[in-house]
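Visitor: With the sequence up front, the predicted model follows.
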Amino acid sequence: MTLRGVRGVPAVSAGTERVAAGELPSPARDEWARWGSTAGLSEAALDGLTALVVPQPLGTLLQPLRLTGAVAAVPVTGVLCTGNGPGIEMLQMMVDVGDPALRALADAGVPFFELPTGHWPMQSCPAALADVLIEAASGGGRRLSSGDADRPPAHLRPFLLDVPERPRERTGNTDLYLPDGPGPHPAVVFVHGGPVPAGAWPTPRDWPTLTGYARYVAGQGVVGVTLDHRLHAVTDYETAAADLADAVDRVRADPRVDAGRVALWFFSGGGPLTADWLAAPPAWLRCVAANYPILSPLPSWGMVDTRFHPVRVLAHAGELPVVLVRAGRESAEIAATVEEFLTEAGRCGANVEVIDVPGGRHGFETLDATDEAREAVHRAVGSVLARLTA
């Protein structure tokens, strides 16, 4: 039996007897990575965990916790293990796009610390953890911002290039930014990241990064496409993949689009969606691009057995060009997935071009209006369009 769909809980194969008894079985020695990053753990520490672990009651995962508000009086500090999940900057981005749980923590002024380790800091770096706890008891830590009325959140700041407006057509969840002339024109479909809360406004297809790129390529004679897909939690990748596939079909059916010349360009948490297209590239797909992408599931997601794992399928991409835009100031956990992808690209001989933004942050298009970042955008767009028009 397989348990799936609980956010943050790995999908694990469990014995029928244990599940019937209301317990999640203990991990075997080689299964710890399902439950979080083992970065920093020695072999002896893993042996110790395996010897001491006990089954977990299923109710702790499946029964809702009903809060009375009394917890607000209890001091809270968050210790983020960045080898396992997001750091403080990534949490701030999630607050900015409207994550309700994190917004509550920001409003409450909860302080956070980071440790560059995996899921078990008490085993991997006990001295550093003790120092953090002492500092937390003294009132230290960084707090998330719940918003500044005079300054928009990072993802809603202006695009780093001054790109002229273009005609736009909106149909359902898809927007087309149209070039001059009747066509048919090549097209680039820009795929946003996430997870993005369902109530976020404006929705991603109106975010300046996506609209900026779409207008840019439209000015170069290529249809720019933005869309909203339903990646609202890490359990939603199948839904988001279906939304994307449907949007691509509709774009290719448009008479103004050259159905044989399409590129897909992914951002951030949209990176796992590249897997379907790398695993079996259709003939019309001329290029896949990805900016600061997540290219294998993060340890905290619990998605070991998933089709949305680009590293695992890259060997099937053949000669499909991949343009990878890498942010030099990327968070550690995302940078590790990019390095894993590039290692696999070297092993299998994949056709990957890397464009580096050494001083760039995750989402640099609205965070870092530098000459270096602008040049990277020009290079990336030029590289993708060259594959479309060749």
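Guide: Structure received.

Visitor: Could you use CA atoms for every contact and neighbour count after this?
Guide: Will do.

Visitor: Apart from its neighbours in sequence, what residue is nearest the residue positioned nearest the centre of the chain?
Guide: The centre of the chain sits closest to Gly269, judged by CA atoms, centre = their mean, with a distance of 1.6 Å. Nearest in space to Gly269, with sequence neighbours left out and distances taken as CA to CA, 6 or more residues apart in numbering, is Gly193 at 4.1 Å.

Visitor: what's the answer for Asp243, then?
Guide: Nearest non-adjacent residue to Asp243 (CA to CA, 6+ apart): His229, at 5.6 Å.

Visitor: these two touch, right, the residue nearest to the centre of the chain and Pro293?
Guide: Yes: with contact defined as CA atoms under 8 Å, Gly269 counts as touching Pro293 (6.2 Å).

Visitor: what about Pro197, distance to Pro64?
Guide: Going from Pro197 to Pro64 by CA to CA, to the nearest Å gives 20 Å.

Visitor: okay, those two: which has more neighbours?
Guide: Neighbour count, other CA atoms under 10 Å: between Pro197 and Pro64, Pro197 has more, with 18 against 8.

Visitor: Residues contacting the strand of greatest length in the chain, please?
Guide: Using DSSP state E to define each element, the chain has its longest strand at strand 257-267. Contacts to strand 257-267, defined as CA atoms under 8 Å, 6 or more residues apart in numbering, come from residues 183-193, 223, 251-253, 273-274, 283-293, 384, 388-389.

Visitor: now stretch 10-23
Guide: 1-5, 24-25, 34-35, 55-59, 301-305.

Visitor: same question, stretch 122-142
Guide: Residues external to stretch 122-142 that are found in contact with it (CA under 8 Å, 6+ apart): 39-42, 45, 77, 111-113, 115, 117-118, 121.

Visitor: Weed out the non-buried ones from those residues.
Guide: Ala39, Gly40, Leu41, Thr77, Pro111, Phe112, Phe113, Leu115, Thr117, Gly118, Pro121 (16 or more other CA atoms under 10 Å).

Visitor: Any figure for the gap between the fifth one and Val95?
Guide: To tie it back to what came earlier, the one meant is Pro111. To Val95, Pro111 is 14 Å away according to CA to CA.

Visitor: what's the answer for the last one, then?
Guide: From Pro121 across to Val95, the span is 25 Å (CA to CA).

Visitor: Same check on the second one?
Guide: From Gly40 over to Val95 the distance is 29 Å, taken as CA to CA.

Visitor: cool, the third one as well?
Guide: According to CA to CA, Leu41 stands 31 Å off from Val95.

Visitor: so which of the buried ones among the contacts of stretch 122-142 comes closest to Glu238?
Guide: Nearest to Glu238 among the buried ones among the contacts of stretch 122-142 is Gly118, at 27.2 Å by CA to CA.

Visitor: Helices of the stretch 201-350 of the chain, residue ranges please.
Guide: Taking DSSP state H, counting those that start in this stretch, the helices of the stretch 201-350 of the chain run over residues 208-219, 237-253, 274-279, 310-313, 332-348.

Visitor: How about the stretch 1-150 of the chain?
Guide: Using DSSP H, counting those that start in this stretch, helices in the stretch 1-150 of the chain cover 16-20, 43-52, 59-62, 88-96, 100-107, 121-124, 126-137.

Visitor: another one to put next to it:
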Amino acid sequence: MTEFVLVPGLFTGPRVWRATAEKLTARGARTHTVDLGPADDPETHIARVVETVDAIGAAGDERDVVLVGHDYGMHPAVGAADRRAHRVARIVYVDTALVQDGVPALVALADHEVRERLAAAADTTGELPPPARDEWHRWGSTAGLSDEDLDLLTASAAAQPLGTLARPLRLTDGSEGVPTTGVLCAESGATIATVRMLLNFGDPMLKALARPDVTFFELPTGHWPMLSCPEELANVLLAAAAGMGTSLMTAEEEPETPGYLRPFLFDVPEIPRERRGTIDLYVPEGAEVPPRPAILFVHGGPVPAGAEPTPRDWTTFVAYGRYAADQGVVGVTLDHRLHDVSAYPTAARDLADAVAEVRADPRVDAERIALWFFSGSGPMTAPWLSEPPPWLRCVAACYPIMAPLPGWGVNDPGFRPAEVVARGGTLPFVLVRAGLESSAVAATVAEFVAAAEAGGAPVTVLDVPDGHHGFEGLDHTDSARTAVREAMRLVLKRLGSG
């Protein structure tokens, strides 16, 4: 009989797990919900989980213990697995980042503003107060939660001791070989596809996810699935305990070639590039007289620091740069530092610097510039839409994320394009929308389009109904080719070059 140890997350206690525990019990499992209670450091919470595991084995029965943690609760859960690895059959992460030795829970705190403030204060003695009823969205997507769920969260919420967040977690290698499952919540922005993409980026932190005994499930809900869909979560936990789920790689498989490194939608000429610092220029032959307009192609992210190859060497962006040059304008690709979801201000400065450098090139007509954004760079459109300079003739975006996703905890109003276009504006915007986009990303696009319509902003939407996020290397369909070619035609027209 499977024994589930359920560890609550930030601000929550045993009550949050009640409905899911009832579903598990009805299916013949046994459940034990840990009351973490007050503590000065993570070790105290780890000890309480260890006590629960030890109590399960007090009768001497051979039982499988599955440790399940939700956001902060993952830290004491993994700590307990480290101390009692011989008792733990599987560790299950529920909508939670990977836990690492020596890294405090504070670094994964969903609300980045609070995280930075607490890190600067270095306080380990106070408490982090729970959110008000209308502030839970700052700590994760509330998709799927009813009014009653929000009432329950608020009524039962407790302050989080700062010592448990600020003090580092100490692990040996005890839990390294324990099978692991991640339960991803799509409305938070976490999907199996995004995890696979991050793994393909070469992030060393994620290499352990490629083990055959690491599996994933995906639920179409927000950050609190134990409330929004307890039956579905219970089914997933039972399947995880049985070793089921999607594995990113079996022992025999080679890593799958990511879409951005696969061949482009259509053939483009082999136009050479000029590398200059963090930018590459694809210059049409004879561009000196007269100077040509330029299109800067802005990659998405976050892309981990040190990932190889860097985005401007990805097949997709090399092809876009060449495609622009073949159309008679200067194509520009760049590497910017969107290495973390909190780094939008840094990446925006990198882009502004690249634009200034390109405009200073004598082969470029400095009065005719377009910016073309992709994926996670979508929020970076907001500053340009808010105060467009006269030389910026057009903005385009392919499968953009048009607002920080709920699970990112980014609340900077300067990177919310919908709020800008709701006020109107005259800068033309060409948006290429992927029909098979994830629900969380599609919601940000729908919000942007609706705001643009309400504000009368000139946004043209081109649809790729059969296209996935990053369709250039994944979906070589007529609709994808047509949309990209039409987007280029519209951008060139705005540049006075079409």
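Guide: The structure has been received and is ready for your questions. As the structure is a prediction and not an experimental result, all values here were calculated from the model.

Visitor: For the two chains, what TM-score is obtained?
Guide: Remark: TM-score between the superposed chains equals 0.94 [TM-score structural alignment, normalised by the length of structure 1]; 386 aligned residues with a CA RMSD of 2.2 Å.

Visitor: before we move on, back to that, to Val354 of structure 1, which of the helices of the stretch 1-150 of structure 1 lies closest?
Guide: For Val354 of structure 1, the closest of those is helix 88-96, at 22.9 Å, according to CA to CA.

Visitor: so where in structure 2 does that closest one end up aligned?
Guide: Using TM-score structural alignment, helix 88-96 of structure 1 lines up with residues 192-200 of structure 2.

Visitor: ok, average deviation of that stretch from structure 1?
Guide: Taken over the aligned residues, the distance from stretch 192-200 of structure 2 to structure 1 averages 0.9 Å (mean CA distance after the TM-score superposition for structure 1).

Visitor: Residues touching that stretch, excluding its own?
Guide: 184, 206-207, 209-210, 216-218, 248, 255-258, 303.

Visitor: go with 10 Å
Guide: Applying CA atoms under 10 Å, 6 or more residues apart in numbering, the contact partners of stretch 192-200 of structure 2 are 182-186, 191, 201, 203-210, 215-218, 246-249, 255-260, 301-304, 307-308, 438, 469.

Visitor: Okay, buried residues for that stretch please.
Guide: Going by neighbour count (16+ other CA under 10 Å), the buried part of stretch 192-200 of structure 2 is Ile192, Val195, Arg196, Met197, Leu198, Leu199, Asn200.

Visitor: Following superposition onto structure 1, what is the mean distance for the helix or strand where Asp280 of structure 2 lies?
Guide: Element membership for Asp280 of structure 2 (DSSP states H and E) is strand 279-282. Compared with structure 1 after the fit, strand 279-282 of structure 2 shows a mean deviation of 0.5 Å (mean CA distance after the TM-score superposition for structure 1).

Visitor: Where does that strand end up in structure 1?
Guide: Taking TM-score structural alignment, strand 279-282 of structure 2 hits residues 174-177 over in structure 1.

Visitor: any idea what Ser37 of structure 1 aligns with in structure 2?
Guide: By TM-score structural alignment, Ser37 of structure 1 lines up with Ser141.

Visitor: swap in Gly48 of structure 1?
Guide: Under the alignment (TM-score structural alignment), Gly48 of structure 1 pairs with Leu152 in structure 2.

Visitor: now His362 of structure 1
Guide: With TM-score structural alignment as the criterion, the equivalent of His362 of structure 1 in structure 2 is His469.

Visitor: before we move on, what about Cys287 of structure 1?
Guide: Under the alignment (TM-score structural alignment), Cys287 of structure 1 maps onto Cys394 of structure 2.

Visitor: Tell me who's in contact with that match.
Guide: Taking CA under 10 Å, 6+ apart as the criterion, Cys394 of structure 2 is in contact with 295, 368-372, 384-385, 388, 426-430, 490-495.

Visitor: gap between Arg423 of structure 2 and Lys493 of structure 2?
Guide: Separation of Arg423 of structure 2 from Lys493 of structure 2 (CA to CA): 25 Å.

Visitor: Equivalent analysis for Tyr282 of structure 2, please.
Guide: Tyr282 of structure 2 is 19 Å from Lys493 of structure 2, by CA to CA.

Visitor: So for those two, which sits in the more crowded spot?
Guide: Using other CA under 10 Å, the more surrounded residue of Tyr282 of structure 2 and Lys493 is Tyr282, with 25 against 13.

Visitor: Check whether the more buried one really touches Arg312, as I assumed.
Guide: No: applying CA atoms under 10 Å, one finds Tyr282 of structure 2 not in contact with Arg312, separated by 11.6 Å.

Visitor: what is in contact with these two at once?
Guide: With contacts taken as CA under 10 Å, 6+ apart, Tyr282 of structure 2 and Arg312 have Val318, Gly321, Val332, Thr333 as neighbours in common.

Visitor: Ranking by neighbours, what's the top pick from those?
Guide: The member of the shared contacts of Tyr282 and Arg312 of structure 2 surrounded by the most neighbours (other CA under 10 Å) is Val332, with 31 neighbours in all.

Visitor: aligned partner of it in structure 1?
Guide: Taking TM-score structural alignment, Val332 of structure 2 has Val225 as its aligned residue in structure 1.

Visitor: cool, Ala442 of structure 2 as well?
Guide: With TM-score structural alignment as the criterion, Ala442 of structure 2 lines up with Ala335 in structure 1.

Visitor: Its match and Arg326 of structure 1, how far apart?
Guide: With distances taken as CA to CA, Ala335 of structure 1 is found 8 Å from Arg326 of structure 1.

Visitor: Residues in contact with both of the two, list them for me.
Guide: With CA under 10 Å, 6+ apart as the test, Ala335 of structure 1 and Arg326 both reach Tyr292, Pro293.

Visitor: Looking at the two, which has the bigger crowd around it?
Guide: Applying other CA under 10 Å to Ala335 of structure 1 and Arg326 shows that Arg326 carries more neighbours, namely 22 against 19.

Visitor: Do I have it right that that one meets Phe341?
Guide: No: using CA under 10 Å, Arg326 of structure 1 makes no contact with Phe341, being 11.8 Å away.

Visitor: Between the two, which contacts overlap?
Guide: Any residue near both Arg326 of structure 1 and Phe341 by CA under 10 Å, 6+ apart counts here, and that gives Ala335.

Visitor: Tell me which residue of structure 2 matches up with Arg256 of structure 1.
Guide: Aligned counterpart of Arg256 of structure 1 in structure 2: Arg363 (TM-score structural alignment).

Visitor: Give me the neighbour count for that match.
Guide: By other CA under 10 Å, 21 other residues sit near Arg363 of structure 2.

Visitor: now it: how far from Val78 of structure 2?
Guide: Using CA to CA, Arg363 of structure 2 is found at 57 Å from Val78 of structure 2.
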